[in-house]
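S.K.: sequence unavailable; structure follows:
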């Protein structure tokens, strides 16, 4: 933008005017990009709550995470790790909960592999690779154990982490995620509800219209936005690791059939939080999961919420997590 007055004073040629116009459009597009604006806003919010962005090389994995670190106020409290579901990155999914949680304990918010800024040279798209990476992150941070909170895909990951590495998980909170009780009948019903043959068509968007479907999935009352915003969201939040996300989902569906045959089970004190109108994993699945988890497991249903109660009713979910932990 600062180039314009200088160019105009020098009687620009048509080609210079075209170049100047291109520069102006690029700057305007960047300045008005809702994804970048949102990321800057959330980054500042996380920083105000005491979290800093970090990157760790853990074997073949490069892991990006936010961390509030140790402080005198939280000394002695068990840290909590917040694990996101399918989406762009962790920062978009947990920013309403980090403040209340960080007031009492260290909060760590990682991007799972092939989300946000995390990736791995190891082309292993299994849940186990995600679990191994979270354990490696605990080791890197010098933490023997932590509380874990996971939503949707992240809920499956933390369920398996708790079952496979019980000494690393203190308490467990699972949100809108089926654990080991998901069945072929559940998946057939899911595909019928969304009228697709492959659920990757929903979770890995390729067209701006797909963003609207995702919003309706996550929100009981989805916010309205014009097509140009949907296009920016598609390019800015789902442009990276598209093939890898599809591979993660395909491998997940293969593993869901095998999970109930695995050794080990969740023994930790557990809280379930569920959106009343979740179209992906209906509340009935949560009721089944509660019956399979340790005695005393509580299922709390968020009224007026869909698949992302942590976004629709952020303060309430934060309150419940603080009380539970």
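M.R.: Yep, it's here. Since the structure is predicted, the reported quantities are computational estimates derived from the model, not experimental observations. Residues are numbered from 1 along each chain as shown.
S.K.: contacts, neighbours, all on C-alpha from now
M.R.: Will do.
S.K.: tell me the helices and strands packed up against the longest helix along the chain.
M.R.: Taking DSSP state H as the criterion, the chain has its longest helix at helix 14-31. If contacts are counted by 3 or more CA pairs under 8 Å, 6 or more residues apart in numbering; DSSP states H and E, helix 14-31 sits against helix 3-9.
S.K.: next one: the helix it packs on to chain centre, how far?
M.R.: Helix 3-9 sits 45 Å away from the centroid of its parent chain (CA atoms, centre = their mean, to the nearest Å).
S.K.: what do you get for stretch 56-65?
M.R.: For stretch 56-65, the gap between its own C-alpha mean and the chain's C-alpha mean amounts to 17 Å (CA atoms, centre = their mean).
S.K.: any buried residues in the longest helix of the chain, and which?
M.R.: Residues of helix 14-31 classed as buried: 20, 24 (neighbour count, 16 or more other CA atoms under 10 Å).
S.K.: now swap in stretch 128-146 and tell me
M.R.: 129, 130, 131, 133, 134, 135, 136, 137, 138, 145, 146.
S.K.: now flag whichever of those is closest to residue 105.
M.R.: Using CA to CA, residue 146 is the member of the buried residues of stretch 128-146 that sits closest to residue 105, with 10.3 Å.
S.K.: before we go on, here's another structure to hold up against the first:
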């Protein structure tokens, strides 16, 4: 059993290293989007958009193998995640969607489906809304893209704060609260090594 687990772990590490061979950076006027792209324009294109808490490789690594059998994959790091950067002050979901749409055009992909998880679901929804002629299908995973005013009120009352404060933390305590809600088990505290005192 242990050897099977270690073999799987080695395969996973190999797959992540292999993905770096397919890394591209798409440069536009005010931003750079880091992409992993797998495919040669032979299969339907699928854009995978990650959520908060990591980069595209980390969030989609376990799905890439199965999905790449049926799709050419385009997997960006959203702006301000991974290696993607922007000089623009806009941090909105709409700006993320516009930048991803522009990158897909620059990559020469005219028609594609999109799948987004968590925050990436919001970006995918906005992208499909803005680029209806390019986006064929949309899959949204674990993203509350449509919450009624009543649902927002109930959630804010339960959390004792505005939902945006929870989802977009500005303080360390708020980030801890968000991370604790996204994990199935408590997050272990990482201890920093103590500095050695000189005698």
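M.R.: Received, thanks. The structure presented is a predicted model; accordingly, all values stated were derived computationally and were not measured.
S.K.: can you show me the helices along the second structure?
M.R.: 2-19, 56-68, 93-106, 119-130, 149-159, 163-167, 172-182.
S.K.: could I get those as CSV with distance to residue 49 of the second structure?
M.R.: CSV is the format used below for those (distance: least, CA to CA, whole Å):
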stretch, distance to residue 49 of the second structure
helix 2-19, 16
helix 56-68, 7
helix 93-106, 9
helix 119-130, 5
helix 149-159, 24
helix 163-167, 17
helix 172-182, 18
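S.K.: and of these, who's closest to residue 143 of the second structure?
M.R.: helix 119-130 (5.4 Å).
S.K.: where does that closest one end up in the first structure?
M.R.: Mapping helix 119-130 of the second structure onto the first structure (TM-score structural alignment) gives residues 153-164.
S.K.: next one: stretch 87-100 of the second structure
M.R.: Under TM-score structural alignment, the counterpart of stretch 87-100 of the second structure in the first structure spans residues 121-134.
S.K.: straight-line length of that stretch, end to end?
M.R.: Start-to-end span of stretch 121-134 of the first structure (CA to CA, to the nearest Å) is 16 Å.
S.K.: likewise for stretch 166-186 of the second structure?
M.R.: Start-to-end, stretch 166-186 of the second structure (CA to CA) is 18 Å.
S.K.: identify the residues contacting the residue positioned nearest the centre of the first structure.
M.R.: The residue lying closest to the centre of the first structure (CA atoms, centre = their mean) is residue 84, at 2.6 Å. Shown in contact with residue 84 of the first structure (CA atoms under 8 Å, 6 or more residues apart in numbering): 90, 93, 94, 111, 112, 150, 151, 152, 153, 154, 155.
S.K.: map it onto the second structure.
M.R.: By TM-score structural alignment, residue 84 of the first structure lines up with residue 50.
S.K.: same question for residue 227 of the first structure.
M.R.: Per TM-score structural alignment, residue 227 of the first structure is aligned with residue 189.
S.K.: what's around that match, how many residues?
M.R.: 6 (other CA atoms under 10 Å).
S.K.: and what of residue 57 of the second structure?
M.R.: Neighbours around residue 57 of the second structure, by other CA under 10 Å: 21.
S.K.: what count of nearby residues applies to the closest residue to it other than its chain neighbours?
M.R.: Among residues not flanking residue 57 of the second structure along the chain, residue 16 sits closest, at 7.3 Å (CA to CA, 6 or more residues apart in numbering). Using other CA under 10 Å, residue 16 of the second structure has 15 other residues around it.
S.K.: list the contacts of the counterpart of residue 16 of the second structure in the first structure.
M.R.: If you follow residue 16 of the second structure across to the first structure using TM-score structural alignment, you land on residue 46. Shown in contact with residue 46 of the first structure (CA under 8 Å, 6+ apart): 52, 95, 98, 99.
S.K.: could you redo the last one with a cut-off of 10 Å?
M.R.: 40, 52, 53, 66, 67, 68, 91, 94, 95, 96, 98, 99 (CA atoms under 10 Å, 6 or more residues apart in numbering).
S.K.: cool, residue 120 of the second structure as well?
M.R.: Residue 120 of the second structure makes contacts with 48-52, 78, 93, 96-97, 114, 126, 140-143, as judged by CA under 10 Å, 6+ apart.
S.K.: so which of those residues sit within strands?
M.R.: Among the contacts of residue 120 of the second structure, the ones falling in strands (DSSP state E) are 48, 49, 114, 140, 141.
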